[in-house]
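Undergrad: sequence and predicted model, in that order:
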Amino acid sequence: MKVLVVGGGGREHALVWKLAQSPRVEKIYCAPGNAGIAQQAECVPLKPTDLEALANFAAAQKLALTVVGPEAPLIAGIVDLFEARGLPIFGPSKDPARIEGSKAFAKRLMQTSGIPTASFWVCDSPTVARARIADYYAQHGADARIVVKADGLAAGKGVTVATSRQEAEEAVHRLMEEKVFGEAGAHVIIEECLTGEEASIMAITDGSHIVPLLPSQDHKRVYDNDQGPNTGGMGAVCPVPILPPDLTQQAVERILRPAIEAIRALGIPYRGTLYAGVMVTPEGPKCIEFNCRFGDPETQAVLPLLESDLLDLLLGAVECTLDQVEVCWKQGAAVNVVAASAGYPGSYETGKPIYGIEEAEAEGCLVFHAGTRREGDQLVTDGGRVLSVTGLGADIHEAMAQAYRGIARISFEGMHYRRDIGARNLR
């Protein structure tokens, strides 16, 4: 069968890489793809948000399945369009995709469903937001931490964990008055700061049945020891010692299942990937946020450990037969490290020649491309997060060592990466 993957980042490269292993997949297209994806799929010059063009392409090629990577086309309604035309597609439709598109919607759904989460306030003006911040610091003291979140999509960068009232108010100013993320900051969520350690649980669901993937842990801050601004993700580890099977199942039953049931009660079943960002607290896992798609770079750490055929899982969700799919995992661990352009997550230049990928692969690593393109025979940078290297091992220590041996082989002007991905898990 023929399959289309929508997107062009490291997550989509991992999806293409895993789907290419299925004996039932004869041809993979990717829109728009990247230089690495082009080695395993035919790249199609269509934007992920050009929904009509993607639907026309899927119909013309008689595709058996379209798999959507990024959140923007899901929130824009690509699944609704495809389903209206009878085109098989993996992902939630527009209405339930609001669980990522609006943090206010997600928090209210958590509240009404009894999902454990932080206390929160939805604010529709800077004045209201500053008043909530002032009240919070009056109650909790000057040393308290508070979270300020943009309500809409901000590429994973719209969250500030403030350590002072001034920092929180500055975050409100950037989001609501400077509008650094446009209309995503028209509303903000002011939230209690949970204490514990963060982890991610991605699950595939057909609206009734849930198959949790191995838990993983993203590293959001740009610099070592979780310093610097938030990014789209600088690396990931899988599995996560702080989420053993019993706690993972607790999170499924207390967080993921109630969310899926609440969405079904609204009238449109949730089919696709539901990603829960959780904080493992002394009281158990609490939900920080939901995403409506696979994580990036979590996918690059999770899928290399999946023994089963990914296509079976995706079709099981689309065809509502997920209860008939058996899932097997490889033993061991995976560590993924992202190589970024100079200046990321701020402004950066592109077109820098990339060297050493074959040498990294010779170390036994998997190299997933994100912001890359070809200029003639030369591979060059074409984004903030350029590529990532996944190392595998019997445990996190071995996987971490392999990942760093591999990424040390790669170079481009201004390249930077964190050198502590996985270190907290060793502790």
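TA: Sure thing, it's come through.

Undergrad: for the rest of this, base every contact and every neighbour count on C-alpha atoms.
TA: Fine.

Undergrad: which residues of the stretch 51-200 of the chain fall in helices?
TA: 51-61, 71-76, 78-84, 98-101, 103-113, 126-140, 165-172 (DSSP state H, counting those that start in this stretch).

Undergrad: geometric centre of this protein: which residue is closest?
TA: Nearest to the geometric centre of the chain sits residue 295, at 1.9 Å (C-alpha atoms, centre = their mean).

Undergrad: and that one, how far is that from residue 199?
TA: 12 Å (C-alpha to C-alpha, to the nearest Å).

Undergrad: run the chain-centre distance for stretch 416-423.
TA: 18 Å (C-alpha atoms, centre = their mean, to the nearest Å).

Undergrad: ditto for stretch 377-391
TA: Counting by C-alpha atoms, centre = their mean, stretch 377-391 comes out at 18 Å from the chain centroid.

Undergrad: okay, buried residues for it please.
TA: 379-391 (16 or more other C-alpha atoms under 10 Å).

Undergrad: can you measure across it, start residue to end residue?
TA: End-to-end distance (C-alpha to C-alpha), stretch 377-391: 27 Å.

Undergrad: ok, and what's touching stretch 355-366?
TA: By C-alpha atoms under 8 Å, 6 or more residues apart in numbering, the surrounding residues in contact with stretch 355-366 are 367, 379, 389-392, 402-403, 405-412.

Undergrad: ok, so of those residues, who is nearest residue 206?
TA: residue 390 (29.2 Å; C-alpha to C-alpha).

Undergrad: how close does residue 17 get to residue 65?
TA: Taken as C-alpha to C-alpha, the span from residue 17 to residue 65 is 16 Å.

Undergrad: same thing with residue 248?
TA: 30 Å.

Undergrad: what do you get for residue 382?
TA: From residue 382 to residue 65 the distance is 28 Å (C-alpha to C-alpha).

Undergrad: likewise residue 108?
TA: From residue 108 to residue 65 the distance is 33 Å (C-alpha to C-alpha).

Undergrad: the two: which is more packed in?
TA: residue 65 (21 against 16; other C-alpha atoms under 10 Å).

Undergrad: ok, that one touching residue 91?
TA: No: contact criterion C-alpha atoms under 8 Å: residue 65 and residue 91 do not qualify, at 10.8 Å.

Undergrad: strands of the stretch 101-250 of the chain, start to end?
TA: Taking DSSP state E, counting those that start in this stretch, the strands of the stretch 101-250 of the chain run over residues 120-123, 146-150, 159-162, 188-192, 197-205, 210-212, 217-218, 221-223, 227-230, 235-238.

Undergrad: the second one packs against which elements?
TA: Using 3 or more C-alpha pairs under 8 Å, 6 or more residues apart in numbering; DSSP states H and E as the contact criterion, the elements in contact with strand 146-150 are strand 159-162, helix 165-172, strand 188-192.

Undergrad: here's the one I want to compare it with:
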Amino acid sequence: MRVLVIGSGGREHALCWAIAASPLLTKLYCAPGNAGIAREAECVAIGADDSDALLDFCKREKIDLVVVGPEAPLVAGLANRLRAEGIRTFGPDAAAAQLEGSKGFSKDICAKYNIPTAAYRRFTEAGAAKAYIREMGAPIVVKADGLAAGKGVTVAMTEEEAIAAVDAAMTDGAFGAAGAELVIEECMVGEELSFFALADGETALPLASAQDHKRVGDGDTGPNTGGMGAYSPAPVCTPELERRIIDEILTPTVEAMKAEGAPFKGVLFIGLMITEEGPKVIEYNVRFGDPECQVLMMRLQSDILPALIATADGTLKNFDLRWQPKAAMTVVLASDGYPGTYQKGTVIRNVDGAEADPDVTVFHAGTARNDAGDLIATGGRVLNVTAVGDTVGAARDSAYAAVDLIQWPEGFCRRDIGHRALD
């Protein structure tokens, strides 16, 4: 099969790494890719948002399957365009992608179909939003309705902080059009969990559990990020809890989207809060998590390509996947200053040395090569140092040993990834 993966981050590198191992594969492309992805696939200089060029490329190269990595092209309708031209595509169409594209839409789906989530209100006017905050008090959560690259959520511990978040989104335009509408909801208390499933519009196939670390600093402090590390499996996801998630959230969500005339086909990533009352939806995502995808691909024993095809073709029923019993952990190396402003173009050395351990793979999230051939940082999150081990603790030790071999003075990482599992 001739496969095109769309995207340029650590998630897409992990997907390319897994797909490249499939005996079904004859040629793998990635658009636009990065310096690490170039080891697994032929990188094509087409942006993930350039649907015209992507469509032309698929036709010219006779692509058999397109795997859309990031959410923005899905929300913009890329999967619709590809399927309309008869190109098999892994990823939901625009209507189903609204589960991530509009937090208001997803909250309304939960309310309509009795899927447990936090109490909420939607606002398009700053004054009304501020009045609601003063009425409800803090802590409270303020979310930009649209896509904001993981930065549109403020967990406000004071009313003043929440009101400042309203001003940033609605008055200052910090998130552009994504912040024109806000969702304000109760602050749930509990442990967070990332739950993934493949869905073909009818059938949902749960994947292994994972847990992400969103805050930039050790001890879960500082602003939210796209994710500073992850591990799998997550001890909090017991068999009993998994059954509740499937029965109370996953299956009802797939059935709800079908009932709404927008059957979901792709990977459904549900961010959950495990409260005293049970699991509740924090948010939906319509693509693999980043960096959770990295640990999932490291633990997956089955060939990923047939699973992606079955999802796209609507043949997931009776499909199964095998997972190795080992744990996996990924540690994100980010540019100093992330998630704020940061310098680009700094040189990174000895990534090969970090990968000398056979249990370690370094997935690239924001890298390129300069004219001298040096590996350079091009983004906020830059490398995902990923390891497997018999336990979460063993995976952690291998991952951090590899991190310490990478020479990049302008980078940093959290030093406590996996602390929830280890504690």
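TA: Okay, I see it. Small disclaimer: the values here were computed from a predicted structure and weren't measured.

Undergrad: which one is residue 354 of the first structure nearest to, not counting chain neighbours?
TA: residue 412 (4.8 Å; C-alpha to C-alpha, 6 or more residues apart in numbering).

Undergrad: show me what the one you found lines up with in the second structure.
TA: Residue 412 of the first structure maps onto residue 408 in the second structure, with residues paired by TM-score structural alignment.

Undergrad: next: residue 162 of the first structure.
TA: Under TM-score structural alignment, residue 162 of the first structure pairs with residue 156 in the second structure.

Undergrad: still on that earlier bit, for the contacts of stretch 355-366 of the first structure, which one is nearest residue 8 of the first structure?
TA: Using C-alpha to C-alpha, the contacts of stretch 355-366 of the first structure come closest to residue 8 of the first structure at residue 367, 14.5 Å.

Undergrad: any idea which helix or strand carries that closest one?
TA: strand 366-369 (DSSP states H and E).

Undergrad: give the aligned range of that strand in the second structure.
TA: Strand 366-369 of the first structure maps onto residues 361-364 of the second structure, going by TM-score structural alignment.

Undergrad: what about the matching stretch, how far off from the first structure?
TA: After superposition onto the first structure, stretch 361-364 of the second structure sits on average 0.4 Å from its aligned residues (mean C-alpha distance after the TM-score superposition for the first structure).

Undergrad: first vs last residue of stretch 45-53 of the first structure, how far apart are they?
TA: 10 Å.

Undergrad: how near is the residue sitting furthest away from the middle of the first structure to residue 14 of the first structure?
TA: For the first structure, the residue at maximal distance from the C-alpha centroid (C-alpha atoms, centre = their mean) is residue 138, at 35.2 Å. Going from residue 138 of the first structure to residue 14 of the first structure by C-alpha to C-alpha gives 47 Å.

Undergrad: residue 403 of the first structure too?
TA: Distance from residue 403 of the first structure to residue 14 of the first structure, by C-alpha to C-alpha: 16 Å.

Undergrad: the more surrounded of these two?
TA: More crowded of residue 403 of the first structure and residue 14, by other C-alpha under 10 Å: residue 403, with 27 against 24.

Undergrad: what do we get in the second structure for the more buried one?
TA: Using TM-score structural alignment, residue 403 of the first structure pairs with residue 399 in the second structure.

Undergrad: and the residue nearest to its match when sequence neighbours are not counted, helix, strand or coil?
TA: Closest residue in space to residue 399 of the second structure, ignoring its immediate chain neighbours: residue 387 at 5.1 Å, by C-alpha to C-alpha, 6+ apart. Classification of residue 387 of the second structure using DSSP: H, G, I helix; E, B strand; the rest coil returns strand.

Undergrad: just give me the closest of the contacts of stretch 355-366 of the first structure to residue 230 of the first structure.
TA: Distances from residue 230 of the first structure to the contacts of stretch 355-366 of the first structure, taken by C-alpha to C-alpha, are shortest for residue 389, at 20.0 Å.

Undergrad: residue in the second structure paired with that closest one?
TA: Under TM-score structural alignment, residue 389 of the first structure pairs with residue 385 in the second structure.

Undergrad: follow-up on the earlier one: now for the contacts of stretch 355-366 of the first structure, which pair is the farthest apart?
TA: 379 and 392 (25.1 Å).

Undergrad: all helices of the stretch 251-400 of the first structure, in order?
TA: 257-265, 298-302, 310-318, 357-362, 396-407.

Undergrad: can you list the buried residues in the shortest one?
TA: The one in question is helix 298-302 of the first structure. Per 16+ other C-alpha under 10 Å, helix 298-302 of the first structure contains these buried residues: 298, 299, 300, 301, 302.

Undergrad: can you name every helix or strand that it contacts?
TA: Packed next to helix 298-302 of the first structure, using 3+ C-alpha pairs under 8 Å, 6+ apart, are helix 10-19, strand 235-238, strand 333-340.

Undergrad: just tell me the aligned range of that helix in the second structure.
TA: Counting by TM-score structural alignment, helix 298-302 of the first structure corresponds to residues 292-296.

Undergrad: pull the residues that contact the matching stretch.
TA: Counting by C-alpha under 8 Å, 6+ apart, 10-11, 14-15, 194, 208, 210-212, 229-232, 328-330, 363, 384, 386 sit against stretch 292-296 of the second structure.

Undergrad: over to stretch 237-252 of the first structure?
TA: Here stretch 237-252 of the first structure has contacts from 197, 199, 201, 212, 214-218, 280, 284-286, 298, 301-302, 333-336, 396, 421-422, 425, using C-alpha under 8 Å, 6+ apart.

Undergrad: quick one: distance of it to the chain centre.
TA: On C-alpha atoms, centre = their mean, the centre of stretch 237-252 of the first structure falls 17 Å from the chain's centre.

Undergrad: thanks a lot, catch you later.
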